[in-house]
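Participant: here are the coordinates; sequence isn't available:
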């Protein structure tokens, strides 16, 4: 529940960068009606000055500008590690908008989907509301600088592992058809003293390079299975765990996971081990042996982020996956991109034709969930359903969503 002070806070700060004053006025009026503060600029110098001084939570960016086009702005925002939600606006065709969206994603930006001109107030409100998942306490203050990724050293990472500073968060997955709980994805976070919560993209690559991924994976498996066993001993939700490509270099990984399952009295069929498309294809021969042994032990295997790698369909058919996970890039833009909808529909058909279950990640609104149900996608995951939560928050979410308690 929000405090009285929070009730008077804006839902966010929208910075509009467009050389058409009538369009900017319209966007600003709609945003203010949705509870956002808004400011408009038409010069790049003013835009970047407000970016630093005002720290907008949202940016509406026109692709076609007289002196600095939107793609160049996207590049500069990426260099600044901008954390604002970005909405691309333009009267250009859908393919150009989709390409601009992809350019932003590859810069690590939080792209909220394109807003084709002309647009309706409903379209803009939908994009603005889709990003507002957390309460207003999580918003940056106007004076705060744009955040940059945490710098992590090998010594700090080793110390964190030795002191067991890593904790697990869990994001729910539900049936697209019925809304019933299907399971959770286990996501690691680092509670680093003096830095707060550090996200995995800041430490997983270093762990893989230094060989520390093995002891870190041990903690991830132990914590996750302990939680699953204690919380859902009399139920059957599945649990997804991300698997490092380095783990596929060891044929005994299947025995290792099987031993953990036996220790916590969990059937291997309740675990889904996720590997990225690119990781699975790095050394397909070695991966084939390791993945096949995992399947023989009864584990489910999911190919993660499908659609953004470089593998061939022949290789996909060759490896023994039981699930395909559609990358959120396509899912989050499905509500306003015909191309994304066609890609998602095609992937679902391909996966079902190969006998694979399909999970869509990045579900941000009801419209997207309805679309996934229409194309017969199996499972859905995203902030519209539930954000990654610690164990206490999962208990509250279960009670609120399903009216049931966990052990």
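Facilitator: Perfect, thanks for sending it. For clarity, every value in this text was computed on a predicted model and none was experimentally measured.
Participant: use CA for all of it now, contacts and neighbours both
Facilitator: Noted.
Participant: How far away from the center of its chain is the lengthiest helix in the chain?
Facilitator: In the chain, taking DSSP state H as the definition, the longest helix is helix 213-231. On the basis of C-alpha atoms, centre = their mean, to the nearest Å, helix 213-231 sits 21 Å off its chain's mean C-alpha point.
Participant: Which secondary structure elements does it sit against?
Facilitator: strand 166-175, helix 204-210, helix 253-263 (3 or more C-alpha pairs under 8 Å, 6 or more residues apart in numbering; DSSP states H and E).
Participant: May I see the ones you listed arranged in a markdown table, with distance to residue 299 and mean neighbour count as well?
Facilitator: Listed next are these as a markdown table, based on distance: least, C-alpha to C-alpha, whole Å; neighbours: other C-alpha atoms under 10 Å:
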| stretch | distance to residue 299 | mean neighbour count |
| --- | --- | --- |
| strand 166-175 | 18 | 21 |
| helix 204-210 | 23 | 15 |
| helix 253-263 | 9 | 16 |
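Participant: These: which one's closest to residue 374?
Facilitator: strand 166-175 (12.6 Å; C-alpha to C-alpha).
Participant: Just list what that closest one packs against, helices and strands only.
Facilitator: Strand 166-175 packs on strand 181-192, helix 213-231, strand 379-381, helix 391-402, going by 3+ C-alpha pairs under 8 Å, 6+ apart.
Participant: give me that answer again for 6 Å
Facilitator: Contacts defined by 3 or more C-alpha pairs under 6 Å, 6 or more residues apart in numbering; DSSP states H and E place strand 166-175 against strand 181-192, strand 379-381.
Participant: right, so these: which one is the most enclosed?
Facilitator: strand 379-381 (a mean of 27; mean count of other C-alpha atoms under 10 Å).
Participant: now what about the next helix or strand after the longest helix of the chain, what contacts it?
Facilitator: Reading on from helix 213-231 to the C-terminus, the next helix or strand found by DSSP states H and E is strand 238-242. If you take C-alpha atoms under 6 Å, 6 or more residues apart in numbering as the criterion, strand 238-242 is touched by 183-186, 270-274.
Participant: can you redo those residues as TSV with distance to residue 158?
Facilitator: What follows is the contacts of strand 238-242, written out as TSV (distance: C-alpha to C-alpha, whole Å):
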residue	distance to residue 158
183	31
184	28
185	25
186	21
270	31
271	27
272	27
273	25
274	24
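Participant: First-to-last residue distance for stretch 370-387?
Facilitator: 19 Å (C-alpha to C-alpha, to the nearest Å).
Participant: just to revisit the earlier point, between the helices and strands packed on strand 166-175, which one is closest to residue 33.
Facilitator: strand 379-381 (29.6 Å).
Participant: Of all the helices and strands packed on helix 213-231, which one is nearest residue 311?
Facilitator: Residue 311 lies closest to helix 204-210 among the helices and strands packed on helix 213-231, at 21.2 Å (C-alpha to C-alpha).
Participant: Who's the closest spatial neighbour of residue 345, skipping the chain neighbours?
Facilitator: Sequence neighbours aside, residue 375 is the residue nearest to residue 345 in space, at 6.0 Å (criterion: C-alpha to C-alpha, 6 or more residues apart in numbering).
Participant: what about versus this one:
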């Protein structure tokens, strides 16, 4: 970052600027209304989008009132940036979006590490606004003083001038050859994995939990973080592993997903065939969607691998229906938990291994947590295995140390 593009914040603030509130909303009428509600407790500064925010004002503000949807700007993206540099900054999300989206945005902020976030749906009354503000902290906890603004994004600068992202890292589960225990791949668990899981479950229930834009944004952010780790792990270990990351069917259907992903791997110089895009079964609605199938075809055309998760015996036929584009299926962990005690589960796993093997699709057994389960899998067909028997989910630093230890053995 050049000195011309970065504005450094001062180490101290002026007491005259205490009780400063920022309103970030493109609706001037709403901003004026909130400003009226906030006085005389707060001095108010209004911005129509996050890029306009003065970094000194951002640092000194005791409360930020934030809209989610502004022309050309995304409130969620701002929250992601803010969480890296000011995770304790009180934020009140007030949006005209659907109430489920507003509540999900609040949860997203919490998953990102924001400690003082509340959310409400427009319109809000004077009493509602003041009741919410009254239970929020009067002043923020101490945030980093070395905050900078560059290219419309927020950065927390370390002593070496590099951006610091705290401890909100992706975690990884190794995937091993069942015979040799060689590491073949790594499944990524981004910090907001539970959010992606909730989106997938909601889709399966026929509900729109979040807007497509929010789901797409988080999936792409997760993938970019994984690709950065992928590059670092490759350089440290001189090994080329597959990296798996989950997306929702709705994200997969987005017209921008494949285009952005192709640009991303090109920019980071990561071969597309090292990235496995995972999506969850059931496929009842997804397979009938032309957008999803078109995205699958485009992903394969560009060299990406595709994986169908949560496969059970009842879904083998569905897996066969998209076998021409699938590289992998992941056995439902529920089946593995009962593998040692249930003949039905053993029959289901054996059937999956037989059908997938016949179609040239590799099989991953996720949730191998004990020796008995491993022993049964060896008898039934020898899939790729992952689970706590081999390693707990690890961040990239822990993973690199673990991999180095495996090499020594």
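Facilitator: Ah, there it is. Remember, predicted model here, so these are calculated numbers, not experimental data.
Participant: ok, now how distant is the residue nearest to residue 345 of the first structure from residue 362 of the first structure?
Facilitator: Computed as C-alpha to C-alpha, the residue 375 of the first structure to residue 362 of the first structure distance reads 16 Å.
Participant: Show me which of those two is the more surrounded one.
Facilitator: Between residue 375 of the first structure and residue 362, counting by other C-alpha atoms under 10 Å, residue 362 is the more crowded of the two (21 against 15).
Participant: Tell me how far the counterpart of residue 276 of the first structure in the second structure lies from residue 333 of the second structure.
Facilitator: Counting by TM-score structural alignment, residue 276 of the first structure corresponds to residue 280 in the second structure. Using C-alpha to C-alpha, residue 280 of the second structure is found at 13 Å from residue 333 of the second structure.
Participant: same check, this time on residue 267 of the second structure
Facilitator: Residue 267 of the second structure is 35 Å from residue 333 of the second structure, by C-alpha to C-alpha.
Participant: now residue 235 of the second structure
Facilitator: The gap separating residue 235 of the second structure from residue 333 of the second structure is 32 Å, by C-alpha to C-alpha.
Participant: Spell out the residue ranges of the strands in the first structure.
Facilitator: Assigned by DSSP state E, the strands in the first structure fall at 12-17, 36-41, 58-62, 85-90, 110-116, 166-175, 181-192, 196-198, 238-242, 271-276, 300-306, 323-326, 357-361, 379-381.
Participant: What range does stretch 378-394 of the first structure cover in the second structure?
Facilitator: Mapping stretch 378-394 of the first structure onto the second structure (TM-score structural alignment) gives residues 383-399.
Participant: which residues touch the matching stretch?
Facilitator: With C-alpha under 6 Å, 6+ apart, stretch 383-399 of the second structure has contacts from 170-173, 175-178, 363-370.
Participant: Also stretch 303-318 of the second structure?
Facilitator: Under the criterion C-alpha under 6 Å, 6+ apart, residues 272-273, 275-281, 326-332, 348 lie in contact with stretch 303-318 of the second structure.
Participant: one more time with 8 Å, if that's ok
Facilitator: 272-284, 296, 299-300, 319, 325-333, 335, 348-349, 351-352, 355 (C-alpha atoms under 8 Å, 6 or more residues apart in numbering).
Participant: Restricted to buried residues, select those residues in ChimeraX.
Facilitator: Entered in ChimeraX, the line below selects the buried ones among the contacts of stretch 303-318 of the second structure, by 16 or more other C-alpha atoms under 10 Å:
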select :272,274,275,276,277,278,279,280,281,282,283,296,299,300,319,325,326,327,328,329,330,331,332,333,335,348,349,351,352,355
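Participant: Which residue of the first structure sits opposite residue 299 of the second structure in the alignment?
Facilitator: Using TM-score structural alignment, residue 299 of the second structure lines up with residue 294 in the first structure.
Participant: Now do the residue lying closest to its match once chain neighbours are set aside against residue 293 of the first structure, distance only.
Facilitator: Excluding the flanking residues, the one nearest residue 294 of the first structure by C-alpha to C-alpha, 6+ apart is residue 254, at 4.8 Å. Distance, residue 254 of the first structure to residue 293 of the first structure, by C-alpha to C-alpha: 6 Å.
Participant: and what of residue 221 of the first structure?
Facilitator: Relative to residue 293 of the first structure, residue 221 of the first structure is positioned 18 Å away (C-alpha to C-alpha).
Participant: and if you look at residue 60 of the first structure?
Facilitator: 49 Å.
Participant: if we can go back for a sec, would a markdown table of the helices and strands packed on helix 213-231 of the first structure with distance to residue 90 of the first structure be doable?
Facilitator: Converted to a markdown table, these look like this (distance: least, C-alpha to C-alpha, whole Å):
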| stretch | distance to residue 90 of the first structure |
| --- | --- |
| strand 166-175 | 34 |
| helix 204-210 | 36 |
| helix 253-263 | 50 |
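Participant: hmm, back to that, wait, which of the contacts of stretch 383-399 of the second structure is closest to residue 43 of the second structure?
Facilitator: Nearest to residue 43 of the second structure among those, with distances taken as C-alpha to C-alpha, is residue 170, at 38.9 Å.
Participant: thought the closest one was touching residue 189?
Facilitator: Yes: using C-alpha atoms under 8 Å, residue 170 of the second structure makes contact with residue 189 at a distance of 5.4 Å.
Participant: still on that earlier bit, between residue 60 and residue 293 of the first structure, point out the one with more neighbours.
Facilitator: residue 60 (23 against 18).
Participant: Please verify my assumption that the more buried one contacts residue 86.
Facilitator: Yes: between residue 60 of the first structure and residue 86 a contact is recorded at 6.1 Å, counting by C-alpha under 8 Å.
Participant: how close does the residue nearest to residue 345 of the first structure get to residue 175 of the first structure?
Facilitator: For residue 375 of the first structure, the distance to residue 175 of the first structure equals 13 Å [C-alpha to C-alpha].
Participant: same question, residue 222 of the first structure
Facilitator: To residue 175 of the first structure, residue 222 of the first structure is 27 Å away according to C-alpha to C-alpha.
Participant: those helices in the stretch 51-200 of the second structure, which residues are they?
Facilitator: 55-60, 75-85, 99-111, 126-134, 193-204 (DSSP state H, counting those that start in this stretch).
Participant: Quick check: which helices or strands does the first one pack against?
Facilitator: For helix 55-60 of the second structure, the packing partners by 3+ C-alpha pairs under 8 Å, 6+ apart come out as strand 20-24, strand 147-150.
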